[in-house]
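> I'd like to go over a predicted model; first the sequence, then the structure.
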Amino acid sequence: MGNSTGWPIAELALVVVATLIYASLAVGIFSRGVHKADLAPSWARSHGILLSPATTPFARWYCQLTGVLRVTGAISGLVIGSVFDYAFGVDSSAGFGFWAWVISGWLLGAAWAERQLPRPGETGVASLTPRSTTDYIARGLAVAPLVATALTALVAAVAIIKPAPPSRAALRPPSTTLTFLIGTAVAIAICALVVVLRRAVLDRRQPLMEPELLAVDDAVRSSTIHHLSGAGTAAIVCVAGQLITLQIEAVPKLPFGLRGWLPLLPLVGALFAWRYWSFKPWRVSRSLRAVSPS
């Protein structure tokens, strides 16, 4: 009796410990660049700011914190995706699904860094001019998650209207109506999460700071909203890519080499949104004016 109940627990504990060790090593390896001396100045210049002795520590701490937490979130997304697959007997972490889990975790890590960043000044005593999302990111990036969600719904609708025989690959989610509806729901959920997190960043109360520190804090806000919007768009595009892959795998013959290049489109779109749009240089256009409330 002791062995039958003890060994599974011991094996589970071993798996948990090994996972934590490997995850910690991965975070350390992939975030090793956060201590580069030129990281904070380069980040500040991309937002139209020149750092001073007063603002350098704040900017450096943000760059280090967000770098580590984004990687931590990505590794956590990978682990959670694997646990999800094991629990439900599917293979959602394969192909585009792998990147959907990783990028979603990366997105949450970016939001976490913005919330956890300690800021100089008297918290909650400043009143600012109204903020708009397009003060901090380009209009195209602001609507990109919505467009990606609409495209995912379109892919699902086409697959449902023109159904193919369910795929029979081991563990892979079958190309059924339910699968495409779930994929659409996941895309909508990611989009809603992005909108809610962006709004939370915009609505965060501003400490009363010197103007140069205020400029850095607004750059932090802009950088976070870029990460949320770009990564959120990429994760949604990965969901669409997974649905496209499921559908074309279920179709025995496709003309004009569609089986090869059609999945390439969401791959390019996801890479563009995640690795370019998320880090696009941007100077905050909102007036940096803070006044104490009466």
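Cool, got the structure. Bear in mind the structure is a predicted one, so any value in this text is a computation, not a measurement. Residues are numbered from 1 along each chain as shown.

> from here on, contacts and neighbour counts on C-alpha atoms
OK.

> which stretches of the stretch 101-250 of the chain form strands?
Counting by DSSP state E, counting those that start in this stretch, the stretch 101-250 of the chain has strands at residues 127-128.

> ok, second structure coming up, stack it against the first:
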Amino acid sequence: MKERTTKYLQEKYPRAVVLSQDFPLKNQFTQATEKVIYGHVAIDPDTGVKHRLLAIPDLGNLGEVASVAQNLKAIFDVFAGLYIGMGNNLNPTGSSVDSVTMPYAPKILLYTNGLKVPIQSLISEFQNMGHQIDVVDESSMYQSIFISYGGPDEEAAGTLNKALKSVGVSTWFFPDDSIPGQKLHRMMHDGVNKHDKVLLVCSKDSLTRNGVLNEIERVLEREAKEGGSDILIPVTLDDYIFTEWNPERTDIADQIKARVIINVDPESENYKQDIDKLVKSLKS
């Protein structure tokens, strides 16, 4: 999360210098570290102010909100003595600024990958301690996705799942999210219908599996019920869908081939660019 929140601030304030610090949250009884949170300060010469962001994974565990609210000033005091002068002596268009005299923006960004408490109670808790906050919930930045694939493609699908989760996309991936004892057909039905998008791996090893073909039909039925919405996102690991795939239901093949299909083979030279395209398509 530290890398993602640093990138978030850099995109929000392109010319800012971003400083970061890890802070362990400890159990008040055992003193064991329960999780690590991340404080950031973006020193922005364009606005002339410092912007604070506190990143907290799974925000809202018992007692956590009150503890963070009480210690928020101490967390950011760590950055108080750091001096960074910023200006453009070659072509000045405004006053030079420095990190010591530059004021803080009044609101603190509270960033999380999953909010476990009502947002209004969170805001009230911080207001009671004299802090103004804006909540950035990473889970609302992207549409959720269900990953459909055949068993032999599990390793490649796992690599894809990690890439999506690393930027904050909420995914459903069988090895991580399946529930022991639940019937497979019910699990697949819920996965296909409860997520915003379905990512279909269109390789030879996946498109020849009855389970995958059944999931394709269910997704297309859902798209039809929802007025032709675009739920299915096909990706591939090889050329099978373009050169050999010829299922009994030719209408299904036509509906998939009519979409833009990118290659997400981890060995592809354009892998990173294609993952970036996929992530962009999932923006809420």
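Nice, I can see it. Small disclaimer: the values here were computed from a predicted structure and weren't measured.

> quick one: TM-score?
Taking TM-score structural alignment, normalised by the length of structure 2 as the basis, the two superposed chains have a TM-score of 0.22; 114 aligned residues with a C-alpha RMSD of 6.6 Å.

> next up, the contacts around residue 193 of structure 2.
219, 222 (C-alpha atoms under 8 Å, 6 or more residues apart in numbering).

> next secondary structure after the helix or strand hosting it?
Counting by DSSP states H and E, the element that carries residue 193 of structure 2 is helix 184-194. Heading C-terminal from helix 184-194 of structure 2, the first helix or strand you meet, by DSSP H and E, is strand 197-201.

> now the angle from that next one to helix 184-194?
Orientation of strand 197-201 of structure 2 against helix 184-194 (axes from the mean of the first three to the mean of the last three C-alpha atoms, to 10 degrees) gives an angle of 120 degrees.

> so which bits of the helix or strand containing residue 255 of structure 2 are buried?
In this structure, residue 255 of structure 2 sits in helix 250-257 according to DSSP H and E. Within helix 250-257 of structure 2, the residues that qualify as buried by neighbour count (16 or more other C-alpha atoms under 10 Å) are 253, 256.

> for it, packing partners?
The contact analysis (3 or more C-alpha pairs under 8 Å, 6 or more residues apart in numbering; DSSP states H and E) places helix 250-257 of structure 2 against no helix or strand.

> helix or strand next in line after it, which one?
Taking DSSP H and E, what comes next after helix 250-257 of structure 2 is strand 262-263.

> give me the next element, helix or strand, following that following strand.
Sequence order places helix 271-281 as the next helix or strand after strand 262-263 of structure 2, per DSSP H and E.

> can you give me the buried ones in that next one?
274, 275, 278, 279.

> could you do stretch 33-52 of structure 2 as well?
Buried-residue list, stretch 33-52 of structure 2, by 16+ other C-alpha under 10 Å: 37-45, 48-52.

> same question, stretch 179-198 of structure 1
179-180, 183-184, 186-188, 190-195, 197-198.

> from these, which is closest to residue 12 of structure 1?
residue 186 (29.5 Å; C-alpha to C-alpha).

> coming back round to it: among the buried residues of stretch 33-52 of structure 2, name the ones in strands.
37, 38, 39, 40, 41, 42, 43, 44, 49, 50, 51, 52 (DSSP state E).

> which one of those is nearest to residue 189 of structure 2?
Distances from residue 189 of structure 2 to those, taken by C-alpha to C-alpha, are shortest for residue 37, at 36.4 Å.
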